[in-house]
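Chemist: Sequence unavailable; structure follows:
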C-alpha cells in the first residue's frame, strides 16, 4: 500500500527590514523539506524586505492575508530593535502564536517573542552577545544552541537556526526524517577554526568583536526593550 499523505504543516516566518538573512533562510531550507510543509514569509506589506546582507527578499503575504501558522518562526537581525516598537508586528506575532503548535525564534528574534508576552517565565536562549538581556522580557537565560520550553523553542545566533529546525523536525516527524533532511542538505559542520562561541574562541577575538559590534548593538537593544 502507498504511504499515507503527510499531514499538512503551515510554517510562517516573520519578515522585517534589517533581518539577518541566514536566520530566515537556514531554517527555511530545512523546514521546507519536511513532508507536508508549506512555507509563508509574512511582513507588514509585500514590498521587498532589505536584509543585512545587501539584498532583499520578497514576502509571500502581508500580515492580513497570512495563513495561520502551525509553526511560527521569528528570525533576528539588527532590525529587531526597530521592530520592537512596531505595534502591528508585535500584534501579528501574538495572534499567530495563539493558534500555533510551536512558536520559535532564531537569534535576537527571541526579543520579539518576549515583547509579545510569550517568554514570561520561560527558559530561553539567543545570540551570545544579547543573552544578558533576556530577563528584560521575563525569560530565564539558558546556555545552549536550542532551548525548548513547552511549545516555545528558541535558538542561538544565526547558524543555530539549522539546529533548531532539525530539532523541531525530529520532534514532529521523528529522528529518521530529520536525519534524512540533514543528509540531504549536507549539514556536516567542519569549520576551519575551533570557536563560534565565546567559550571556545580566543579571548582577544571575542573582546575585539564585542568592542566593534556587540557592545553597541546590545546597548541599542536594551534601550529598545526599555522603551
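Modeler: Received it, and whenever you're ready, just let me know what you need. Since this is a predicted model, take the numbers as computed values, not measurements.
Chemist: C-alpha only now, for contacts and for neighbours.
Modeler: Will do.
Chemist: mind listing the strands in the chain by residue range?
Modeler: Counting by DSSP state E, the chain has strands at residues 9-14, 37-43, 49-50, 56-57, 61-62, 71-74, 102-106, 123-124, 140-141, 146-149, 152-155.
Chemist: Out of these, which gets nearest to residue 180?
Modeler: Evaluated over the strands of the chain, closeness to residue 180 peaks at strand 37-43, with 15.2 Å, by Cα to Cα.
Chemist: how many degrees apart are that closest one and strand 9-14 in direction?
Modeler: Counting by axes from the mean of the first three to the mean of the last three Cα atoms, to 10 degrees, strand 37-43 lies at 20 degrees to strand 9-14.
Chemist: list the helices and strands strand 37-43 packs on?
Modeler: When contacts are defined as 3 or more Cα pairs under 8 Å, 6 or more residues apart in numbering; DSSP states H and E, strand 37-43 packs onto strand 9-14, strand 61-62.
Chemist: for comparison:
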C-alpha cells in the first residue's frame, strides 16, 4: 500500500501529523511491512500557518499510482479551492481507490470533484462551504463513504489515523498502535 500525503503552504500540521504518526506505525510495528508513503506538494517545501517548513519528497507527481491520498486541512485550503494548477494536479488522483481528508482538506477533495455523490464532513465552521461539493454534509467526527473518508476538525486527525489502521491491518493492529501511542481516544 502506497500513500500520498498532499501538503501545501498554510497547512495545519496537526491535521497531517495526527494521521501520519499512527499510519507510519503500520510499517514500523510490522503490521504492514510494505506500507509506504510520499510527502507531495506543488513545491519543494511548504510552510505551515506559523512558518514551520517541511521538505517534501516529490514535487507535483502524478498521483494515479497511489493506493490512497490524504489531504490535511488548514487556512491554505481557502485559496487552493480555486487554484487551477493545484486542482489539476490533485485531479491526477481520479483513479486512486481511497481518498481521505482531515478538517478543511475536504474542501480540496470537493473542489477537485471527488465528493460528488458522497457524504462528507469537515471543520464545523466550514459545513456550509462544503455543502455544494457533496451529496450530504454529515456532522460527525469521521464519515466513511466508501472511496472517500473525511474527518472533522483538527483533533479528529489522530482518530482517522487509527480508523485507517483498523481498515488496513485489522482491529488488533489498530489497538496495538493505539496502546503504543498511549492514546485514550476521544
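Modeler: Okay, I see it. Just so it is clear, the structure is predicted and the values come from calculations on it, not from any experiment.
Chemist: that older thread, need the strands of structure 1 in a markdown table with distance to residue 208 of structure 1 and mean neighbour count, can you?
Modeler: Below are the strands of structure 1 laid out as a markdown table (distance: least, Cα to Cα, whole Å; neighbours: other Cα atoms under 10 Å):
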| stretch | distance to residue 208 of structure 1 | mean neighbour count |
| --- | --- | --- |
| strand 9-14 | 32 | 22 |
| strand 37-43 | 35 | 20 |
| strand 49-50 | 27 | 19 |
| strand 56-57 | 29 | 16 |
| strand 61-62 | 40 | 19 |
| strand 71-74 | 29 | 26 |
| strand 102-106 | 24 | 27 |
| strand 123-124 | 26 | 25 |
| strand 140-141 | 24 | 18 |
| strand 146-149 | 26 | 19 |
| strand 152-155 | 24 | 27 |
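Chemist: So which of the ones you listed is nearest residue 130 of structure 1?
Modeler: strand 140-141 (10.0 Å).
Chemist: Pull the residues that contact the closest one.
Modeler: 121, 122, 123, 124, 125, 131, 132, 134, 135 (Cα atoms under 8 Å, 6 or more residues apart in numbering).
Chemist: Now, of these, which are buried?
Modeler: 122, 123, 124, 125, 131, 134, 135 (16 or more other Cα atoms under 10 Å).
Chemist: Which members of those residues are the farthest-apart pair?
Modeler: Largest separation among these by Cα to Cα: 122 and 131, giving 13.6 Å.
Chemist: circling back: so which of the strands of structure 1 comes closest to residue 219 of structure 1?
Modeler: strand 140-141 (17.6 Å).
Chemist: against structure 2, where does that closest one fall?
Modeler: Under TM-score structural alignment, strand 140-141 of structure 1 corresponds to residues 136-137 of structure 2.
Chemist: I'd like the helices and strands packed on strand 37-43 of structure 1 written out as TSV, with distance to residue 40 of structure 1 added.
Modeler: Compiled in TSV, these are given as follows (distance: least, Cα to Cα, whole Å):
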stretch	distance to residue 40 of structure 1
strand 9-14	5
strand 61-62	7
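Chemist: right, and those strands - which one's nearest residue 151 of structure 1?
Modeler: With Cα to Cα, the closest approach to residue 151 of structure 1 among these belongs to strand 9-14: 14.4 Å.
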